[in-house]
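Trainee: Show me the folded form of this:
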Amino acid sequence: MRHSLFALFLLCTAPVFAQDKPWPDILVDPSAKLHPAADLILPMACGGGMAFQRVNVPVNVESPLADRPFRMGQSDATTAFSDYLKPTYLRGAFDDVQAGVSYYYIARYEMNEAQYRAIKGECDGPFKPIESRAKGGLTWYEAVDLSRSYTEWLMQNARDTLPSQGDRTGFLRLPTEPEWEYAARGGAKADGSTFAARRFFSEGSLGDYAAYLAPGSGSKGLTVMGGRRKPNPIGLLDVYGNAEELMLEPFRLNAIGRTHGQPGGLVTRGGSVDLEDAQIYTAKRSEYPLFSSLSGQALAGEFFGLRMVLTAVVVSEDRYEKIRENWAAEADRPADAQADPLAALSALLDEEVDPRRREALSGLQLEFRVAREAAAESLFQAAKSTLLSGAAFVETINEGDREIDRLTRDSLALRDTIQLMSGTQRAEMMQTLVLNVDRLTGLRESLDTYLLSYRATLETLVSDVDQEVRERAYTSLAQDLAQAEQTQLLTMLNRFWSDLLVYVQRPDMGKGDLLQVAID
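Mentor: As a prediction, this is how the structure comes out:
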């Protein structure tokens, strides 16, 4: 449907496009024959187009200040100075009130050579399938200028095709690192294990998703035709390998969980066709100088490419008052946990000379203490309950894994036996094998569900409960279980506690690693 609308648009906008033949899918949305079509296709000069995917970012859309926290990076100490774990926040430029999400758009593919020609206005000569190859050799400045030129062309020739909201119209630019990484990991369509993992896929090999320097392949020094591999969870192609994608902001070190203060050179993400398997993963960040020390000109990396995002301004005339009012309301809220109300009351008591007011303040101080103690006790009990749930998940996951292992062995043995049988006996055994396979499928699906709940339990204890409270809750629960002679559950609790200590250090574990931790 998107492609039909795109073709109709080109036909209906004469004379601007009258001389331009619409491009074939291979130059616009080459994976559409195997996968769902792109969410949005914007027209280009020369009869071309560029495909985009919508990236949903769930937030409270009623508040313009609401954004979504997520964790960037990975826990590998080898490159931690560059891509260690750190918290960040994101919100899309547009709101879907009915769905309760904000969203932005990101190009489905890296910009190809045909699209580069179209933005440059080089419409002479035919556009060939080979020009679906990702465009490399850009400078950062050229990438910025390409997004400017394409936006200007759209504004002047096809403004109605740009997403808009209120008096805000979308425009194109380079992606920020949070925008790129959130989309590359799969955004809201990826479950917790997939989103946190080193790569966005758990099945298949890197070659199914990326053009890279495979063992023994040798580097041809060229990018490849885009869209020929499998997509990520939101439908993006060539996220890994092929061209390395230029980012909007400069490189900064990771200062042990936060962004360092010194800006540096340009950043690329996703790796390139010239990198090996171990060098390609979602959190990969590469820094290059903006200028070549040899030529003195802007650096044009051999594989520097571009994947644009479609976004909009934040503050506009129709949003100004709502933003200002929401900000003022947030600023006027009572002080949060960073301010100690008991300390403030103590200071007031020290300064108060009126006996009656001192007595009232003393009563208020007591009420605060009682409320604080009640809240602390509630959090403590909640931590114990969560730990108990974690212990139960460990037991369930281990039981499920053992049953899967048993059924797998039985099925393999049954398969070997069937090959020696014939007639009725063979048919009966085949029926048993089919039942075993169905049972295995159901068990694996259940195990995946338990692993998601298991990760959520670990994340809750790490993110919402202080270490001191966790440790007290664990000690108390272990004592309770020992007194009740719940030996098996105590064993599972101790195993879960060990898993929790591992998760604190490696919260970005993929599904396979998390399962291994649970069953070890």
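Trainee: drop to CA atoms for contacts and neighbour counts, all remaining ones
Mentor: Will do.
Trainee: which helix in this structure runs the most residues?
Mentor: The longest helix of the chain (DSSP state H) is helix 355-418.
Trainee: After that one, which helix or strand is next?
Mentor: Using DSSP states H and E, the next helix or strand after helix 355-418 towards the C-terminus is helix 423-464.
Trainee: Following the chain onward from that next one, which element is next?
Mentor: helix 467-483.
Trainee: for the helix or strand following that next one, packing partners?
Mentor: Downstream of helix 467-483, the next assigned helix or strand under DSSP H and E is helix 487-505. On a contact count with 3 or more CA pairs under 8 Å, 6 or more residues apart in numbering; DSSP states H and E, helix 487-505 meets helix 355-418, helix 423-464, helix 467-483, helix 511-519.
Trainee: Next, the angle helix 487-505 makes with the third one.
Mentor: Angle between the axes of helix 467-483 and helix 487-505 is 170 degrees (criterion: axes from the mean of the first three to the mean of the last three CA atoms, to 10 degrees).
Trainee: before we move on, what about the last one?
Mentor: Angular relation of helix 511-519 and helix 487-505 on a 0 to 180 degree scale: 140 degrees, by the same axes, to 10 degrees.
Trainee: Report how many residues lie close to T169.
Mentor: Counted with other CA atoms under 10 Å, the neighbours of T169 add up to 18.
Trainee: any idea how far H260 is from L349?
Mentor: L349 sits 42 Å away from H260, going by CA to CA, to the nearest Å.
Trainee: Oops, could you answer that again for Y89 instead?
Mentor: Taking CA to CA as the measure, Y89 falls 17 Å from H260.
Trainee: go on, A134?
Mentor: Using CA to CA, one gets 32 Å for the distance from A134 to H260.
Trainee: Please say which of those two ends up with more neighbours.
Mentor: Set A134 next to H260 and count neighbours by other CA under 10 Å: A134 wins out with 29 against 14.
Trainee: That one is in contact with G305, isn't it?
Mentor: Yes - A134 is within contact range of G305, at 7.1 Å (criterion: CA atoms under 8 Å).
Trainee: Let's compare: structure for the following, please.
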Amino acid sequence: MRRLYFFLLITALVIVLLGCTELFDKPLPDPVIPGEMVYVKGGTFMMGDEFGDLNTWSKSSPVHQVTLTYDFWMGKYPVTFDEYDAFCDDTGRTKPSDAAWGRGTRPVMRVSWWDAIAYCNWLSEKEGLPVAYILYWEPSQGQMLDADGNITTDITEVVGCRLPTEAEWEYAARGGKHQSPYRYSGSDNIGDVAWYWRNSGDEYLTGEWDLNLIAANNCRTHPVGTKLPNALGIYDMSGNIWELCSDWYDRDYYSKSPGINPFNYTPGSFRVVRGGSWLYDATFARVANRSVTGTALPTSDRGFRIARTVH
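Mentor: Coordinates of the predicted model:
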């Protein structure tokens, strides 16, 4: 009798599970774990607009070979309001506005490049690491520091939490050693991997880009990790929020940058941002697209992601 009861129980469970196969066919989104990072092995890739169809202003050419000789960690998600608010609570900084869109796991926005590197240094100290940046505006220009606190231009010597270099960002967005051949980070279908101006509001928008239409449609940021990841398991590298990089922007940098571990540390007028955002068109979300921002310019479409050199 007990064997019969056990058999019937197992049979019932199997029937229930077979009837729920749809649940297992649909991958659930990963829970957002604060500070979670993805290990990225170094390697060689072709950097720049390999399709040859980005606008000339982006200056994502010439396509050139880049080798990263070191491994690094890249944030699985952009830094969220939850994470940045903890920094503000701990340091007494004023919290940036969320434009009434909500905080939580939405990417932090309205932070300047200086705010971002201050967060990096705070996070380094919380994790017992040497800080990565000099924070004084002048004359440091946000220079990098090695493990002993000396100024360095060699990214492999920087131990603390920092913003990714432009080369690290593009390499990771392309899937690292996987080198996925996609226009966007993880897919050729932008809707699978990115929030951009057409899909970030109440309704899907068609036609030409129109700022008034975008505002009326309540286009905005979205919680991180709600689109598909790329081959490395990294989310939101296309769309949602522009991501600040450590590099100074030089429109002609690709014509003269070193082929090994490039990092533009020469001061200029702007810093590099990558990835596009909820406010911009699909072109800006391309993994090869380059754009710029001022160091002291906080906007509702700019945030950042953390990187660390593996030591």
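Trainee: Quick check: TM-score for this pair?
Mentor: Here the TM-score for the pair of chains, by TM-score structural alignment, normalised by the length of the second structure, is 0.64; 228 aligned residues with a CA RMSD of 3.3 Å.
Trainee: ok so, going back, would you mind giving the helices and strands packed on helix 487-505 of the first structure as a markdown table with distance to P43 of the first structure added?
Mentor: As requested, those are exported to a markdown table (distance: least, CA to CA, whole Å):
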| stretch | distance to P43 of the first structure |
| --- | --- |
| helix 355-418 | 50 |
| helix 423-464 | 41 |
| helix 467-483 | 54 |
| helix 511-519 | 40 |
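Trainee: which residues touch the top strand by length along the second structure?
Mentor: Counting residues, the longest strand found in the second structure (DSSP state E) is strand 242-248. With contact meaning CA atoms under 8 Å, 6 or more residues apart in numbering, strand 242-248 of the second structure is reached by 78, 113, 162-166, 169, 263-277, 301-305.
Trainee: can you tell me which residue in the first structure aligns to R274 of the second structure?
Mentor: Counting by TM-score structural alignment, R274 of the second structure lines up with R269 in the first structure.
Trainee: Test my guess that its match contacts Y281.
Mentor: No - the pair R269 of the first structure / Y281 is not scored as a contact, 9.3 Å apart, by CA under 8 Å.
Trainee: which of these two has more neighbours?
Mentor: When neighbours are counted by other CA under 10 Å, R269 comes out ahead of the other of R269 of the first structure and Y281, with 27 against 21.
Trainee: Tell me which stretches of the stretch 101-250 of the first structure form strands.
Mentor: Using DSSP state E, counting those that start in this stretch, the strands of the stretch 101-250 of the first structure run over residues 101-107, 164-165, 168-169, 171-173, 244-246.
Trainee: Setting aside sequence neighbours, what's the nearest residue to L348 of the first structure?
Mentor: If the residues on either side of it in the chain are set aside, L348 of the first structure comes closest to L361, at 7.9 Å by CA to CA, 6 or more residues apart in numbering.
Trainee: Determine the number of other residues adjacent to that neighbour.
Mentor: 17.
Trainee: for it, what are its contacts?
Mentor: L345, L348, L349.
Trainee: Which ones among those residues map onto strands?
Mentor: Per DSSP E, the subset of these in strands is empty.
Trainee: In helices, which of those fall?
Mentor: L345, L348, L349.
Trainee: and those as JSON lines, adding distance to A456 of the first structure?
Mentor: Shown next, in JSON lines, are these (distance: CA to CA, whole Å):
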{"residue": "L345", "distance to A456 of the first structure": "38"}
{"residue": "L348", "distance to A456 of the first structure": "43"}
{"residue": "L349", "distance to A456 of the first structure": "44"}
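Trainee: As TSV, the residues you listed with neighbour count and distance to T151 of the first structure would be great.
Mentor: TSV is the format used below for those (neighbours: other CA atoms under 10 Å; distance: CA to CA, whole Å):
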residue	neighbour count	distance to T151 of the first structure
L345	16	57
L348	15	59
L349	18	62
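Trainee: tell me which of those residues is nearest to V517 of the first structure?
Mentor: Checking these against V517 of the first structure with CA to CA, the nearest one is L345 at 47.4 Å.
Trainee: Enumerate every residue touching the residue nearest to that closest one when sequence neighbours are not counted.
Mentor: Sequence neighbours aside, Q365 is the residue nearest to L345 of the first structure in space, at 6.5 Å (criterion: CA to CA, 6+ apart). Each residue near Q365 of the first structure by CA under 8 Å, 6+ apart is listed here: L342, L345, S346.
Trainee: Ok, which of the strands of the stretch 101-250 of the first structure comes nearest D208 of the first structure?
Mentor: strand 244-246 (17.7 Å).
Trainee: so how far does that closest one sit from its counterpart in the second structure?
Mentor: Strand 244-246 of the first structure differs from its equivalent in the second structure by a mean of 0.3 Å after superposition (mean CA distance after the TM-score superposition for the first structure).
Trainee: Tell me the residues of the second structure aligned with that strand.
Mentor: Using TM-score structural alignment, strand 244-246 of the first structure pairs with 242-244 in the second structure.
Trainee: what's the counterpart of L310 of the first structure in the second structure?
Mentor: Mapped onto the second structure by TM-score structural alignment, L310 of the first structure lines up with R308.
Trainee: quick one, what contacts the residue nearest to T309 of the second structure when sequence neighbours are not counted?
Mentor: Spatial nearest neighbour of T309 of the second structure, chain neighbours left out: F72 (4.3 Å); criterion: CA to CA, 6+ apart. Applying CA under 8 Å, 6+ apart, we find F72 of the second structure in contact with Y39, V40, K41, G42, A307, R308, T309, V310.
Trainee: redo that, cut-off 6 Å
Mentor: Each residue near F72 of the second structure by CA atoms under 6 Å, 6 or more residues apart in numbering is listed here: V40, R308, T309, V310.
Trainee: residue in the first structure matching it?
Mentor: With TM-score structural alignment as the criterion, F72 of the second structure matches Y104.
Trainee: quick one: that match from N56 of the first structure, how far?
Mentor: Noted for Y104 of the first structure: a distance of 7 Å to N56 of the first structure, by CA to CA.
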